[in-house]
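Asker: below are the sequence and a predicted model for it; my questions follow.
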Amino acid sequence: MNCTSLRRLAAVLLMLITVNALNVNLAQAEIKLPAIIGDHMVLQQGQKNPLWGWAEPGEKITVTVDGQSHSTTADNNGKWKVTLEPLKVGGPYEITIKGKDSVTLKDVLSGEVWICSGQSNMAWTVGSSNDADLEIMTANYPKIRLISVPQVGTQEPQDNFNGQWEACTPETVKNFSGVGYFFGRQLYQTLNVPIGLIDNAWGGSSAEAWVNRKRLEDEPAFKEMLEKWEKTEASYNHEQAVAAYNKRLDQWKESVKKAKAAGKAAPRRPRAPRNPLTGNHRPANIYNGVLYPTIGYGIKGAIWYQGESNASRAYQYRKLFPFMIQNWRNEWKQGDFPFYWVQLADFRSEKPDPADSDWAELREAQTMTMDALPNTGEAVILNLGEASDIHPKNKQDVAMRLARWALAKDYGVKVVHQSPRYKSMEVKGNKAILTFDHVGGGLDTFDVTTPIGFTIAGQDKKFVKANAKIVGGNKIEVWSDAVANPAAVRYAWADNPVCNVQNKEGLPVTPFRTDDWPGVTINNH
């Protein structure tokens, strides 16, 4: 290669280096936004809303919208944050974010924003719900906006996720949360304001996975649970688990060949191992990977459908569930925002005689949370479950019961929203007279006129089926000839209870027991 060629090569290399350096500098200076902040988003009306992102450290950032202008400087890590004054409901708005470069967010609306969270029954899609074909073809709501957060389990807080806001259409709604969409649609149809829905549900998740681990570590009640996880974290090796699985898989393949040759049924394929370290049960995994990137975004409140994965630890859930809610509220810094959940549905086989039930105890823990925290509410769905399917497909009625809470408590709509709830018991002879709160238009029954679902016991703690009679708008008389001196009454106390008491608006009576005798999950941590 001659000198001229070398000079040309050097010039080309210098140009490439210069362009590359320029690109690096441009990339450093580029304004970046998290996925939760983007085109088509909905900002919570009636309150100030934080916006944030990243730029070059020390770079001045100015955000303008609808006559507002807010300036700040990116910190040493390049992060910046401003807070918008409330925007008038409606839109669309354009938001300009200007530093060394400029980004314009388009088609931004101001309305009501709700988080749709929990496990698989919240994740259950519109496309898998009742009347999916009809629901999808009519889902043309350009002022309802949807965004979903992918499932990432990690112990490291994530600043961002892969997702984007989209207008509600038949194409975008199909794989969105059924409960979330039907809830949002009811709000939209009632309030006629834009609705933003954030779906971050993760099927099979445990409540402890949704909580900041440092906060869990500060609470003695969760010490035993965390110690178990620390042992798993120290000993589990996923590569070894995969290697062992592959060995079993090879053995299975040989067994299939032999079974086929012998004309016998093939054995069941072994299940591939799931890594508990990146899964949906490990404490704080979902908090860090799913919830954290959205914390601080302006919201009205949250709806929640979870508990199945914690049923075996129902007594612990009495503490854990309100602890989780309070953790969210503390970190969101929006005060005691509304938090409404779905009580576990009826599931598993119906049993002919009274028995202990971890699902009944979990329902009880959920109900107790209403007394532990303000601005909370429970949708009772004992009549919407399916015995053989943990995922009942009637998500429409589930969502309506949640929407009743929001409409009544947060939007001033006069509608019956809370299921009747046990208040007190008075014993007269061999009869227990129960008084209820929140009866709406009065106590009623479904299908047959006689109230069913009650059991009664004396001091021997042996429950038997009981007779019952509605004796007033808010009272029920319960008795059994087998119990001369009643000590306790239970209602709908089973995995899949046979029961029929409701108010005249069709909201089922909240399952309850008048006793506090130790349950089957009391020692499970």
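Answerer: Ah, there it is. In this text the structure is predicted, and so the values were computed from the model without any measurement.

Asker: going by C-alpha atoms from here, please, whenever you check contacts or count neighbours.
Answerer: Fine.

Asker: what about the helices in the stretch 351-500 of the chain?
Answerer: Here the stretch 351-500 of the chain has its helices, by DSSP state H, counting those that start in this stretch, at 358-372, 395-410.

Asker: buried residues in the shortest one?
Answerer: Read that as helix 358-372. 358-370 (16 or more other CA atoms under 10 Å).

Asker: got it, and the longest one?
Answerer: Of all the residues in helix 395-410, those buried under the rule 16+ other CA under 10 Å are 395-396, 398-407, 409.

Asker: that one - contacts with which helices or strands?
Answerer: Identification of packing neighbours for helix 395-410 by 3 or more CA pairs under 8 Å, 6 or more residues apart in numbering; DSSP states H and E yields helix 178-191, strand 339-342, strand 376-379.

Asker: residue 29: which of the ones you listed is closest?
Answerer: helix 178-191 (37.8 Å; CA to CA).

Asker: ok and the following helix or strand past that closest one relative to helix 178-191, angle-wise?
Answerer: Proceeding N to C from helix 178-191, the next assigned helix or strand is strand 195-199, under DSSP states H and E. Strand 195-199 and helix 178-191 are oriented at 170 degrees to each other (axes from the mean of the first three to the mean of the last three CA atoms, to 10 degrees).

Asker: hold the first one in mind and look at this next one:
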Amino acid sequence: MVLQRNKPVPVYGKATAGASVKLIFGNQVKPGVAGADGSFQLLLDPMPANSNGQSLFVISGDTVEYKDVLVGEVWLCSGQSNMEYTMNRSAHWYKAKRSQGLDSLQVSQENNPAIRLFLVHRDLNKPSDRNKGWQKAESPWVGQFSAAGYYYARELQARLHVPVGMIAASVPGSAIEPWLPARPSAQNKDSVEPAGKFFSGLIKPLAPYALNGFLWYQGETNCMLNQREEYTQSFLLLIKSWRDLWNSSSLPFYYVQIAPFYYSQSKGKLKQNERSLAFFRAAQDKVLATTHHTARIITTDLADNLQDIHPTYKWEIGKRLAWLALDRTFHVKQVSQGPRINAVSYNNHQAVVNFANAESGLVAHDSSKIAGFELAGKDGKFYPATGMIMKNKYVQVSSPSVPDPVMLRFAWKEDAQPNLFNNAGLPAEPYSTGGAEVAD
């Protein structure tokens, strides 16, 4: 396994009621006594990263030895099928248009003993021969693991040069509600599964295992339920409740803004339109204004087939999440966000758009014209518009259908795949005048 560096590390379990318990790891020796119910918890002092495997001993009558224990970074990744999506599955699509991941042979040959993997299957509270505990990053375990989670670990380990332990707990097709603590107000008739099911079965049993943050890739199911404000509230509760489990309000929480897909063509109970995805993304992003140590990646460029809700570029997902952590958690020099519109002015029959996060410059891929913009006049009707990069730092936007624009949108449709990036290769963020408050 990997133990979290630079933090107190709880070691916990069951022994005979009232029995003495001794914990030994490296030069640390921690004595304690089991409680009336036999449970015990002892704390190891904070430790620096260590790539040399050591034995951890727990002694209470019998001796339990955990061998080859490393100290480094521990992260929990969770969500629905796009987070569960395995390395084996990803390998079938490694030859994608934008970039390439590991192919099947490379996945089978992965051997990185500095990365350790713990794959949680459905209910941690029930015995299962599939919960194998911690494994080294080698075959067959790499192939069965979350592709986004593994590529995250790969980038983090390569950049930080410390061991990385990844815990993956995801359920395909799950809505957000089962990942929340059970509460009466969560009983929503549109919930796919009862609130609290996965929180109590998959997440709660992992605490208080020391970790440094969370990765979340979920939302497609709730988007199909046409949720907006209710998703924001659920998302805020999820972030708070998971942090509360680990007794830390500052644990980083990094998530994925869901990718382009034809939600308007889906056959769900609730009819979607071409804007539903845009407003759902805005609902996702509302948590950024009220929660610290929270950030997200944009995926508008990572879908080759808008009929497939499972984009293939999990290597890009993992890398971009790692860039967030490198920049914001580890303060390593790394551009982690794409251009973000922060000011729009209107004059001479056009919009002038200024960006934050554009220090490395604005880039148009495959064309000199920027796709994905729309303009509206006072009548509120939006029409396609064209953008041109000016002086490498702002964009002029115009449309022959809107002589006097007063509102602007960017990437505000389910099929929007704009070609505006920064020099780090990160796409510009979706935007709408009025943000999530202006609905069609």
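Answerer: Done, it's in. Keep in mind the model is a prediction, meaning the values are calculated, not measured.

Asker: re earlier: could the helices and strands packed on helix 395-410 of the first structure go into a markdown table alongside distance to residue 517 of the first structure?
Answerer: Listed next are those as a markdown table, based on distance: least, CA to CA, whole Å:
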| stretch | distance to residue 517 of the first structure |
| --- | --- |
| helix 178-191 | 35 |
| strand 339-342 | 25 |
| strand 376-379 | 24 |
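
Asker: circling back: adding distance to residue 245 of the first structure, write the helices of the stretch 351-500 of the first structure out as CSV.
Answerer: Compiled in CSV, the helices of the stretch 351-500 of the first structure are given as follows (distance: least, CA to CA, whole Å):
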stretch, distance to residue 245 of the first structure
helix 358-372, 32
helix 395-410, 37
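
Asker: which one of those helices lies nearest to residue 137 of the first structure?
Answerer: Between the helices of the stretch 351-500 of the first structure, helix 395-410 lies closest to residue 137 of the first structure; by CA to CA that is 15.6 Å.

Asker: relative to the second structure, what is the average displacement of that closest one?
Answerer: Once fitted to the second structure, helix 395-410 of the first structure is off its aligned match by 1.2 Å on average (mean CA distance after the TM-score superposition for the first structure).

Asker: just tell me what residue 480 of the first structure corresponds to in the second structure.
Answerer: For residue 480 of the first structure, the aligned position in the second structure is residue 399, judged by TM-score structural alignment.

Asker: kindly report the same for residue 369 of the first structure.
Answerer: Correspondence of residue 369 of the first structure to the second structure, assessed by TM-score structural alignment: residue 287.

Asker: one more: residue 409 of the first structure?
Answerer: Aligned by TM-score structural alignment, residue 409 of the first structure pairs with residue 328 of the second structure.

Asker: correct me if wrong: residue 404 of the first structure contacts residue 412.
Answerer: No. Using CA atoms under 8 Å, residue 404 of the first structure is not in contact with residue 412, being 10.7 Å away.

Asker: so who does the match of residue 369 of the first structure touch?
Answerer: 232, 235, 236, 294 (CA atoms under 8 Å, 6 or more residues apart in numbering).

Asker: okay if I get those residues as TSV plus neighbour count?
Answerer: What follows is the contacts of residue 287 of the second structure, written out as TSV (neighbours: other CA atoms under 10 Å):
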residue	neighbour count
232	19
235	22
236	17
294	20
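
Asker: so which of those sit within strands?
Answerer: residue 294 (DSSP state E).

Asker: report the two of the contacts of residue 287 of the second structure separated the most.
Answerer: Maximum distance among the contacts of residue 287 of the second structure (CA to CA): 13.6 Å, for 232 and 294.
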